[in-house]
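**Q** Fold the following and give me the result.
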Amino acid sequence: MTIKLKLELASGQSLQGAPLELLADGKPIARGVVDKEGWVAFAVVPGKAELAVRVDHSILPR
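**A** Below you'll find the model as predicted:
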């Protein structure tokens, strides 16, 4: 199964190349990288869990 997300920052800045993790119940289960259009895809096994996405904030401009 694939989960696709589109990321858009309110500032209009791009997250292209940003490494992301998909968390299930707080534990990393997949990794992905944001493409030039802002999309990221995670390959996962279907199941039941609370999902969240984590980005390394150190890559964002200050």
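**Q** For the rest of this, base every contact and every neighbour count on C-alpha atoms.
**A** OK.
**Q** Quick check: which element contains residue 31?
**A** strand 27-33 (DSSP states H and E).
**Q** Could you pull out the buried residues of that strand?
**A** 30-33 (16 or more other CA atoms under 10 Å).
**Q** Which secondary structure elements does that strand sit against?
**A** strand 19-24, strand 39-43 (3 or more CA pairs under 8 Å, 6 or more residues apart in numbering; DSSP states H and E).
**Q** Let's see this one next, to set against the first:
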Amino acid sequence: MTIKLKLELASGESLKGVPLELLSDGTPIARSIVDEQGNATFDAKAGSIGLRVRVDRSILRDA
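**A** Sure, this is the predicted structure:
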């Protein structure tokens, strides 16, 4: 199945290039990158349950 998202920040800032993970019951099952229009697309197996999206933490660095 294909899952499409449109992401917009209230501040108007761009999310272009932000990596996202699609989780099923807390386990990453697909990844996507936000495009310049704020769109992200995931390909996942039909029947996945407990779906959530989070920013891929690999972009975070130690302060």
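**Q** After superposition, what's the TM-score here?
**A** A TM-score of 0.86 describes the superposed chains when it is computed by TM-score structural alignment, normalised by the length of the first structure; 59 aligned residues with a CA RMSD of 1.7 Å.
**Q** centroid residue for the first structure?
**A** The first structure has residue 20 as the residue nearest its centroid, 4.1 Å off, counting by CA atoms, centre = their mean.
**Q** wait, what's in contact with the aligned partner of that residue in the second structure?
**A** Aligned counterpart of residue 20 of the first structure in the second structure: residue 20 (TM-score structural alignment). Neighbouring residues of residue 20 of the second structure by CA atoms under 8 Å, 6 or more residues apart in numbering: 31-34, 53-56.
**Q** try it again with 7 Å
**A** 31-33, 53-56 (CA atoms under 7 Å, 6 or more residues apart in numbering).
**Q** just residue 51 of the first structure next, same as before
**A** 22-25.
**Q** make it 6 Å
**A** 23-24 (CA atoms under 6 Å, 6 or more residues apart in numbering).
**Q** Same question for residue 5 of the first structure.
**A** Neighbours of residue 5 of the first structure in contact, by CA under 6 Å, 6+ apart: 39-40.
**Q** ok, now with 7 Å
**A** Residues in contact with residue 5 of the first structure (CA under 7 Å, 6+ apart) are 39-41.
**Q** go on, residue 32 of the first structure?
**A** Per CA under 7 Å, 6+ apart, neighbours of residue 32 of the first structure: 19-21, 40-42.
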